[in-house]
Structure formats: structure tokens, C-alpha cells
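J.: got a sequence here, can you model it:
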Amino acid sequence: MDIKKVFRGISQKLQTDLEISSEINHQGNKGTYRESALRDFLLSGRLPKRFGIGTGEIIGPTRNVSKQSDLVIYDQLDGMSLVYDDNVQIYPIESVFGVIEVKSKLSKVELLKSLENIKSVKSLCPNESVTKTTNSFMSMTYPRPKPFGVVFAYSLSNNSLEL
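T.: Predicted structure coming up:
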């Protein structure tokens, strides 16, 4: 198997979605289409069934709320959305594995804004330990993991990303 050909094909699929979306005039609709294309790509056998992908805000244990996240990867088996509508979704931090910020063109300004959005999610996670009992004789305690954050860009802007 030529893994380079596999990744080239994946890249071409995402590039085709970008080209299709470039024909949409309204910027909000264009962004929504690109987020949906990435979500559908990930949900088509590229993530275990345990994970769901939505969009929206995340709420912490003290009622603090994150900024809006483009894609929220959450535990759909043991977790849930507190509010679920086609346009509004709110997830408890305990069920969130990570967030993805989707950008059409990544510039320095967009990168910094995306990192702030990711930071707003990570700051919700309580600094506590979790104890997991594996059987009646053994239990493990470990720090509660923080959700991951990813910035996905279809292309780079014409400016420099240097800080």
C-alpha cells in the first residue's frame, strides 16, 4: 500500500469540498458548509462510534461558558448535550473530548482567535483527580484530562504566521 497515495486522496477530497464551498456567496453559509464537510469527513468511519461531533458552547461545573466552538467532539455513549437543536448545542465539559476550530484561510489574526477559543474550553476543566475502579481489588487515580484543541485550515492566508 502506498500511504502517500492514500493521504493525497484524502487531501483531494477535502480540497474538492473547499472548491465547492467557494461558490457560496454568503460568508456564514460558506463557513457552515466547510465545518459540515469536515464533520462528515470525520464521521464517515474515521472516528470510533463512541464519539459524536456537534457545534456550540461548552459549560463548566461553575456555570461558566466557553466561546462558540466550530466542532465539538463529545462522548455520545456516556455523555449528552444539555440543549440540542440544529442551531444551538450546549455540552457539559465532562463529556467533551476536544474541539476543532475550522478556518477557510488561516492568518495570524485567525490563529490567535482560534487559540483563544480553545483556551476558553480548556479553562472550564476542573483541576481534580478521577478515580476509576477496574475491579473490586484495584482502582486507579489520575488527573482529569483536559480536552484537546485543534485548528484546521483549508489554506493559509497570504500573510505571515510569524509572531
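
J.: for the rest of this, base every contact and every neighbour count on C-alpha atoms.
T.: Will do.

J.: what residues of the longest helix anywhere in the chain count as buried?
T.: Looking across the chain with DSSP state H, the single longest helix is helix 3-21. Residues 14, 17-18, 21 are the ones in helix 3-21 that count as buried (16 or more other Cα atoms under 10 Å).

J.: what is that helix packed up against?
T.: Applying 3 or more Cα pairs under 8 Å, 6 or more residues apart in numbering; DSSP states H and E, one finds that helix 3-21 makes contact with helix 27-43, strand 148-156.

J.: next SSE after the lengthiest strand in the chain?
T.: For the chain, the longest strand by residue count, based on DSSP state E, is strand 96-106. Sequence-wise, the next helix or strand downstream of strand 96-106 (DSSP states H and E) is helix 108-122.

J.: and that next one, how far out from the chain's middle?
T.: Centre-to-centre, helix 108-122 and its host chain are 12 Å apart (Cα atoms, centre = their mean, to the nearest Å).

J.: elements contacting the next helix or strand after it?
T.: Sequence-wise, the next helix or strand downstream of helix 108-122 (DSSP H and E) is strand 129-135. Applying 3+ Cα pairs under 8 Å, 6+ apart, we find strand 129-135 packed against strand 138-143.

J.: which outside residues touch the strand it packs on?
T.: Residues from elsewhere that reach strand 138-143 (Cα atoms under 8 Å, 6 or more residues apart in numbering): 127-134.

J.: so residue 50 sits against residue 80, correct?
T.: No - Residue 50 sits out of contact with residue 80 when judged by Cα atoms under 8 Å, with a separation of 11.7 Å.

J.: one more to put side by side:
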Amino acid sequence: MTEQTMNQAIEKLAENYNQLEQSLVNQLRLQVPNHQLTVGTYRERVWKSLFEMIIPKKYCIEQSVFIIDSYGNISREVDLAVYDEMYTPYIFNYGEIKFIPIEAVAVVVQCKSGVNDTATTENVIEWVNTVKALKTSMDSVTRNITDLVDNYDRSLHSKILTQTSTRPITILCATEMGRSMRTKLLNEFDILLFVEDIGTGKDGKKKARLVKQIPGEEKNFIQWNDELNHSMHSDREKEEAEYMMGRKKDALNSIESLKRRNLTQLRVTNHQEEEKTILSLTFQLNQLLMFLNNPMLFPHRAYARMFTKNLGGKIQED
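T.: Next comes the predicted model:
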């Protein structure tokens, strides 16, 4: 294959993503009067199709689920949840309703038709806070190469652990989003995805495009890793504060290249500096998923105790 042929093939690939983006926008902007519930479900499926296209097949994507933790907390309904069923195979069911343990969840997505007023914005913030309030547990036991390891053993916390308390990547998707509302939401979500009008075409029809905003795009990879794998929101505040101080000291001695890497470097733009949203999202979101990689080991005892306590049973002590 000649260099010219290779360049043409890459251009065709990029153009294909342009067409996918336009198709997605057209589907999201489809107007069906007097069928708000139907349209809402339909748009969730459209967003779901986007994530199915760019996220590795090892992840499952469920629509309309709840997320639960071993402390008995439950999130509000999550429009789309991306989770790893291979490492955490426990999905609690109540009829058609699914409850997914927080340890398994890599991404949560809220889908809205429009975020243009204060009431909707506050509702969205309340929603994401119910997810942020969930706490993972390290009460798990597994086998490594040489022996069994109890991750709840406090003596292990003096070592550098690759995961201590994970949190999911938070994404807000909307068919439209007011500029002032975006400003309020930038500190609440990791990624904002929305459709934005860009004028009128030669045929007189309105033109729109898919826009992506990542507030932490310029954070380096060490910072992202700490946010996703060491979110530190359990009941061991003093111990975890000391642990994080140690991590910050170690970060000073980290490989220099990691301090220079960030998500901005994974943006795809053309010669006019116009971003190719779906291509950029593919590289950026999957980079964040690679930081999480595999979910935390499932804390069987923590969930068993949570159910037992809720049912009034006797907790089996150590």
C-alpha cells in the first residue's frame, strides 16, 4: 500500500466518523409529539449505541438500573451503566429491576433531552451526587501467585496499592445544553456530551453537531489515576489521608512522562482545528477505562453483612 493510498484510507475513516456523528445528531433531534416517555427511552438507546460502538466488548451496558453499595446505599435510577460482569458477576435482581454493585461499575451516564434551566440542572446534580455517595469496600479475599490475600488487612495499607477505592466515570448526555448550565455542571461530571446548533445550511435546514467537554482534560494521568482508583470515601478517613499523603510524595518521583501526559493530547482535530468528537471520545474515554482496567475484587463479606444487618440477622464476627 502506497503512502498516498494509506492517507486516503485514513481520510475515509475520519469521514466515516463524521457521518456517524451526523447520524447520531439526527436521531437525537428526531421530534415525536406527545410521546415524551417513548422519545426519552429512544434517545437513551441512541446514546447507548454510541457507547457500544466505542467501548470494548468486555464491558456490559445496561439501561435503567440502580447502583448499590455494601453500606446499604442505593443511587437514583441510572440511565446507562457500563460495568464489568466478568470480574464482578453479581447483579441483584428484583423482577425486571437490576441493582449493580458499585465495585463493578466503570461508567454512569445520565441522558437528558435538554438542560436549559436551573431546576433541571439541580436535578442532574442531585442525581450524580447519589452516585458519588456510594462507597466501595476492600473487604475481599483473593489468591495471588504465592498465597491468599485479605485486602481488609490494615497492615497491607502501608504498601502502595493499585486500587483502594474506585469511582465510576460520570457522563452527562443531552440533546441540548444551555451555556450557563454547562458552567454549573463542569465541576460535577467528568464528561459532558451535547448537541449544539451551528447555523443553517444552504438548504435552509438547521445544522447541528455533537460537542464534548471534559473539564479535567488537562489533568495529568497521575491525577486521573488517583481520582478513579483512590477516590477515598470510606470510613477510614485518617488512615486514608495518611495514605494519600504518601501517594503525593511518591507522585513527585513518578516517571516524568506521566506528568506530561493528559487527555488533551488525545483530541483529534482537522486542519481548521475542528474537533472530531466521536474519534476524540473513543481515545479519551478508553484511556480513562484503562486506568480502571479491572474493577475492585468483589467484597463478598461486606455485602453478606449488609443483607444480614438489613434483615435483622446476627453478623458473624471475625
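
J.: got a TM-score for the pair?
T.: The TM-score (TM-score structural alignment, normalised by the length of the first structure) is 0.79; 158 aligned residues with a Cα RMSD of 2.9 Å.

J.: if we can go back for a sec, starting at the chain centroid, how far to the longest strand of the first structure?
T.: 5 Å.

J.: and for stretch 27-38 of the first structure?
T.: For stretch 27-38 of the first structure, the distance to the chain centre is 14 Å (Cα atoms, centre = their mean).

J.: stretch 95-112 of the first structure too?
T.: For stretch 95-112 of the first structure - counting by Cα atoms, centre = their mean - the centre lies 8 Å from the chain centre.

J.: can you give me the buried ones in it?
T.: In stretch 95-112 of the first structure, counting by 16+ other Cα under 10 Å, buried: 95-104, 106-107, 110-111.

J.: what does it contact?
T.: Residues from elsewhere that reach stretch 95-112 of the first structure (Cα under 8 Å, 6+ apart): 31, 34-35, 69-76, 78-80, 114, 117-118, 146-163.

J.: same thing but 7 Å
T.: 35, 69-75, 79-80, 114, 118, 147-157, 159-161 (Cα atoms under 7 Å, 6 or more residues apart in numbering).

J.: buried among those residues? Make that a PyMOL selection.
T.: Here is the PyMOL command that picks out the buried ones among the contacts of stretch 95-112 of the first structure, judged by 16+ other Cα under 10 Å:
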select buried, resi 35+69+70+71+72+73+74+75+79+80+114+118+147+149+151+152+153+154
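
J.: what about the corresponding residue of the second structure for residue 102 of the first structure, distance to residue 123 of the second structure?
T.: Aligned by TM-score structural alignment, residue 102 of the first structure pairs with residue 111 of the second structure. Residue 111 of the second structure is 12 Å from residue 123 of the second structure, where distance means Cα to Cα, to the nearest Å.

J.: repeat that for residue 177 of the second structure.
T.: In terms of Cα to Cα, residue 177 of the second structure sits 14 Å off from residue 123 of the second structure.

J.: please apply the same query to residue 33 of the second structure.
T.: 24 Å.

J.: same check, this time on residue 141 of the second structure
T.: Noted for residue 141 of the second structure: a distance of 38 Å to residue 123 of the second structure, by Cα to Cα.

J.: of those two, which one has the most company?
T.: The neighbour comparison of residue 141 of the second structure against residue 123 (other Cα atoms under 10 Å) goes to residue 141, with 17 against 12.

J.: number of nearby residues for the closest residue to that one other than its chain neighbours?
T.: What sits nearest to residue 141 of the second structure in space, not counting adjacent residues and going by Cα to Cα, 6 or more residues apart in numbering, is residue 150, at 4.6 Å. A total of 15 residues lie near residue 150 of the second structure under the criterion other Cα under 10 Å.

J.: quick one: what's aligned to residue 150 of the second structure in the first structure?
T.: In the first structure, residue 150 of the second structure lands on no residue (TM-score structural alignment).

J.: so residue 150 of the second structure touches residue 140, yeah?
T.: Yes - between residue 150 of the second structure and residue 140 a contact is recorded at 6.2 Å, counting by Cα atoms under 7 Å.

J.: for stretch 25-42 of the first structure, give me every contacting residue.
T.: Residues contacting stretch 25-42 of the first structure (Cα under 7 Å, 6+ apart): 17-18, 21, 24, 53, 70, 102.

J.: including distance to residue 43 of the first structure, could the residues you listed go into CSV?
T.: Putting the contacts of stretch 25-42 of the first structure into CSV (distance: Cα to Cα, whole Å) gives the following:
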residue, distance to residue 43 of the first structure
17, 15
18, 18
21, 19
24, 23
53, 8
70, 15
102, 16
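
J.: residue 119 of the first structure maps to what in the second structure?
T.: The alignment partner of residue 119 of the first structure in the second structure, by TM-score structural alignment, is residue 129.

J.: let me know the outermost residue of the first structure.
T.: residue 137 (36.9 Å; Cα atoms, centre = their mean).

J.: relative to residue 11 of the first structure, how far out is it?
T.: Going from residue 137 of the first structure to residue 11 of the first structure by Cα to Cα gives 48 Å.

J.: ok, residue 106 of the first structure next?
T.: According to Cα to Cα, residue 106 of the first structure and residue 11 of the first structure sit 17 Å apart.
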